[in-house]
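Visitor: What follows is a predicted protein model with its sequence.
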Amino acid sequence: MEQKFPLPPFTRETALQKVQLAEDAWNSKDPQKVSMVYTKDTVWRNRDQFINGREEVVAFLTGKWQRELDYKLKKELWSFTDNHIAVCFEYEWHDHTGNWYRSYGNELWEFNADGLMQRRLAAINDVPIKSSERKFRDPEEIILAC
């Protein structure tokens, strides 16, 4: 049986752990790895897209990270209950022409008893930014920028 700890019902501590694990997984930019925290029949609404099942998650994330280059994400726990977690997040990325964006959003997560996410609802807005306005720089970029 597949399980992803921590399991519901969530406490503040375990909800924070779940959010950090999600942030780390998405920042890996590995669609296969990320897909494994979702149920096989997971249901998503991501902006205006509806995604069903792990295979569609992998295809969606593969395309996302081919378009959204140098992607860096930060998630924050907003609230939680027994098997639900709400997060707000922001991430930065650039397109193939070098235009930078900061994307802001909120997600609602629902987990099954085994700690796998069975439903994810995401609302996201993109804001164009200048490279100099980036918040999420890699340490080597900060050194080079000085």
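Guide: That came in fine, so what should we check first? Numbers count the residues shown, from 1 in each chain.

Visitor: can we go C-alpha only for contacts and neighbour counts from here?
Guide: OK.

Visitor: what sits against the closest residue to Val58 other than its chain neighbours?
Guide: Once flanking residues are discounted, Val58 sits nearest to Pro31: 5.0 Å by Cα to Cα, 6 or more residues apart in numbering. By Cα atoms under 8 Å, 6 or more residues apart in numbering, the contact set of Pro31 is 57-59, 61-62.

Visitor: when you check those against the helices, which ones overlap?
Guide: 57-59, 61-62 (DSSP state H).

Visitor: ok, of those, which come out buried?
Guide: Buried positions within these, assessed by neighbour count (16 or more other Cα atoms under 10 Å), are 57-58, 61.

Visitor: Okay, now stretch 4-11: how far is its last residue from its first?
Guide: 15 Å (Cα to Cα, to the nearest Å).

Visitor: re the thing from before, CSV for the contacts of Pro31, including distance to Pro128?
Guide: Converted to CSV, these look like this (distance: Cα to Cα, whole Å):
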residue, distance to Pro128
Val57, 26
Val58, 26
Ala59, 25
Leu61, 21
Thr62, 22
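
Visitor: structure B:
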Amino acid sequence: MTDPAVRPPVPPFTEESARAKVQAAEDAWNSRDPERVALAYTENSLWRNRDRFLSGRDEIREFLTEKWERELDYRLRKELWAYTDNRISVRFEYEWHDTAGQWWRSHGNEQWEFDRDGLMRRREASINDIPITAEDRRLTW
């Protein structure tokens, strides 16, 4: 039986395992399930998301709950940018609309650092938003 505290693939990363980790993150975030996503992080994981600093799974879960209440019909794509032994860098793009119906495309970069069990202990995200029309959407269900 697999230990639930271990999240394969685990470091050290190869190109193949780094791509698998990125795909797993994309799949989890597209579920828009804060509990599922939060389980990929260590109990004391540190985050910088734009101008917000978070510490620990509880804050991450709360942040994600608020995010997906505000960012409706969220759809994300992640792409491996680079990797080392226990770090992965990704670029991403996601689209969503607000409660007024305005669509947005958000672009950014993330730097991830993992513990030996494959849980993310640090996440640094820089994100920019641009308004788009519904017709300009590229990421649809």
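Guide: Okay, I see it. None of the values given here were measured: they were computed from a predicted structure.

Visitor: And the TM-score between these chains?
Guide: After superposition, the two chains reach a TM-score (TM-score structural alignment, normalised by the length of structure 2) of 0.97; 138 aligned residues with a Cα RMSD of 0.6 Å.

Visitor: quick revisit: most widely separated two among the ones in helices among the contacts of Pro31 of structure 1?
Guide: By the measure Cα to Cα, Val57 and Thr62 form the most distant pair in these, at 8.4 Å.

Visitor: Nearest spatial neighbour of the aligned partner of Leu16 of structure 1 in structure 2, chain-adjacent residues omitted?
Guide: When structure 2 is aligned by TM-score structural alignment, Leu16 of structure 1 is paired with Arg19. Of all residues not flanking Arg19 of structure 2 in the chain, Leu80 sits nearest, at 6.1 Å (Cα to Cα, 6+ apart).

Visitor: so which strand or helix has the one you found?
Guide: Here Leu80 of structure 2 is covered by strand 72-83, with elements defined by DSSP states H and E.

Visitor: Could you tell me where that strand falls in structure 1?
Guide: Taking TM-score structural alignment, strand 72-83 of structure 2 hits residues 69-80 over in structure 1.

Visitor: One more: stretch 29-38 of structure 2?
Guide: Going by TM-score structural alignment: stretch 29-38 of structure 2 matches residues 26-35.

Visitor: ok, back up a step: if I follow the layout properly, the match of Leu16 of structure 1 ends up in contact with Ala82?
Guide: No: at 9.7 Å, Arg19 of structure 2 and Ala82 do not qualify as touching, with contact defined as Cα atoms under 8 Å.

Visitor: who's more crowded, the two?
Guide: Arg19 (21 against 14; other Cα atoms under 10 Å).

Visitor: In three-state terms, label that one for me.
Guide: Classification of Arg19 of structure 2 by DSSP: H, G, I helix; E, B strand; the rest coil places it in helix.

Visitor: Setting the sequence-adjacent residues aside, check what's closest to whatever residue of structure 1 lines up with Asn49 of structure 2.
Guide: Structural alignment places Asn49 of structure 2 opposite Asn46 in structure 1 (criterion: TM-score structural alignment). With sequence-adjacent residues excluded and distances taken as Cα to Cα, 6+ apart, Asn46 of structure 1 is closest to Ala122, at 4.8 Å.
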